[in-house]
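S.K.: this one's structure only:
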């Protein structure tokens, strides 16, 4: 039995059921690999227009999945942001804010959300939808603090480091979900989360390539 088998069948739970099945289908097939009718059918809805009724279109479903999962993550991130200094040159603090609330939710949920995110990160439409959701506020705030802590880096290198840290977190969590569902040997959750944070700090702090720093100080050509 999987977490999808425990989704309540009552009418008030229809929206939640649709989101959970959409999360799985989008994770498996990509945001454009499944229709709204397919989501409705997977959720056991006799009315195959149920997903369209509840969410309007594919972007609405993507936003719904994100909001459903990220409410608690956003709350946790806001708490960490409020407890931390607004200005700091310590990169680990903002990285903890970015990584730990998301990782804790993924580990506790027994779902497909990290794999859903991994797919969405490479789809511009999905990424725009996710970034516009209210629950993304704390993510943007933590990322801005990390960018401030990395202000000594050349701008393009800084932007690349921020994206790499996102990739490490999302892809590592997605791989961990796959291993969990397949019953494969994997790191304990706490160790896995610490590994993501440690690796992310290393990415943030490693000096930029010499060729880049040389170009930063070379006369314009």
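M.R.: Everything's here; your move. Predicted model only: the values in this text are computed from it and were never measured.
S.K.: for the rest of this, base every contact and every neighbour count on C-alpha atoms.
M.R.: OK.
S.K.: and the helices in the protein?
M.R.: Ranges of helices in the chain, per DSSP state H, are 14-29, 36-42, 50-55, 58-83, 92-109, 113-120, 124-132, 137-149, 155-182, 189-205, 210-217.
S.K.: hey, which of those is tucked in deepest?
M.R.: helix 113-120 (a mean of 24; mean count of other C-alpha atoms under 10 Å).
S.K.: contacts for that one next, please.
M.R.: With contacts defined as C-alpha atoms under 8 Å, 6 or more residues apart in numbering, helix 113-120 is touched by 23-24, 26-28, 30-31, 69, 106, 126-127, 170-171, 173-175, 177.
S.K.: kindly report the same for stretch 131-141.
M.R.: 63, 66-67, 70-71, 74, 77-78, 81, 98, 130.
S.K.: this is the comparison structure:
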């Protein structure tokens, strides 16, 4: 067994966590199994290198975010301030993770964390603070605000749209990992996801929204 020190061991733990978090769930996977999968003898290896399960999860997501950012940067620079173009940049960047098994596992993990991004409070999760991904979210939010969507509804709708994109990507990733045959080719899948997400965001504001903002439906 390898000793628990150095960047090589950290990487082994991260890769083991990606496999188990994707297959068994972020909260279902046992840290002792992560340690064993990484080939480590010290049962406290995760605590030693990352402090906690959350620290390990943040490291997994930081790596996934770094890969996506490299794809997103030129797309974000070229995208006009038009809703469909911004959604297309988001979907294209996320789809880059479908190219590898590692990325596919991380898409499955991300979908479990979709409501932890901070969108609903406009306060990014630490792994998203200062990223191109968060700037893209803000640009999409600005487009929705310019269309007259009130803030509470805007944030709920944006969070729902991001959750939908994440779930769709995770399901596609699962099919690839399982060797299943998708119903549609990838190009059609991605184009339809852009159109569907854009349509969701552009949906007409309910008439009662102006009268019931923030009110309990009861």
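M.R.: In hand now; what should we look at? The shown structure was predicted, so the numbers you read here are calculated from the model rather than taken from an experiment.
S.K.: as TSV, the contacts of stretch 131-141 of structure 1 with distance to residue 138 of structure 1 would be great.
M.R.: Shown next, in TSV, are these (distance: C-alpha to C-alpha, whole Å):
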residue	distance to residue 138 of structure 1
63	16
66	14
67	13
70	10
71	11
74	6
77	6
78	6
81	8
98	8
130	13
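S.K.: out of those, which is nearest to residue 208 of structure 1?
M.R.: Checking the contacts of stretch 131-141 of structure 1 against residue 208 of structure 1 by C-alpha to C-alpha gives residue 98 as the nearest, at 22.3 Å.
S.K.: who's in contact with the corresponding residue of structure 2 for that closest one?
M.R.: Matched across to structure 2, residue 98 of structure 1 falls on residue 90, judged by TM-score structural alignment. Residue 90 of structure 2 makes contact with 72, 133, 136, according to C-alpha under 8 Å, 6+ apart.
S.K.: how about the second one, what's its match in structure 1?
M.R.: It stands for residue 133 of structure 2. Looks like residue 133 of structure 2 aligns to residue 139 there (TM-score structural alignment).
S.K.: distance of its match from residue 196 of structure 1?
M.R.: 16 Å (C-alpha to C-alpha, to the nearest Å).
S.K.: and the equivalent of residue 189 of structure 1 over in structure 2, how far from residue 164 of structure 2?
M.R.: Aligning on TM-score structural alignment places residue 189 of structure 1 opposite residue 186 in structure 2. Remark: distance between residue 186 of structure 2 and residue 164 of structure 2 (C-alpha to C-alpha) = 17 Å.
S.K.: same question, residue 194 of structure 2
M.R.: In terms of C-alpha to C-alpha, residue 194 of structure 2 sits 11 Å off from residue 164 of structure 2.
S.K.: just residue 80 of structure 2 next, same as before
M.R.: Distance, residue 80 of structure 2 to residue 164 of structure 2, using C-alpha to C-alpha: 23 Å.
S.K.: what do you get for residue 175 of structure 2?
M.R.: 17 Å.
S.K.: ditto for residue 56 of structure 2
M.R.: 25 Å.
S.K.: also residue 89 of structure 2?
M.R.: In terms of C-alpha to C-alpha, residue 89 of structure 2 sits 15 Å off from residue 164 of structure 2.
S.K.: with residue 32 of structure 2 instead?
M.R.: 32 Å.
S.K.: what does residue 134 of structure 2 give?
M.R.: Per C-alpha to C-alpha, residue 134 of structure 2 is found 17 Å from residue 164 of structure 2.
S.K.: for the residue nearest to residue 182 of structure 2 when sequence neighbours are not counted, give its distance to residue 91 of structure 2.
M.R.: Ranked by C-alpha to C-alpha, 6 or more residues apart in numbering and with sequence neighbours excluded, the top spatial neighbour of residue 182 of structure 2 is residue 175, at 6.7 Å. Counting by C-alpha to C-alpha, the gap from residue 175 of structure 2 to residue 91 of structure 2 is 18 Å.
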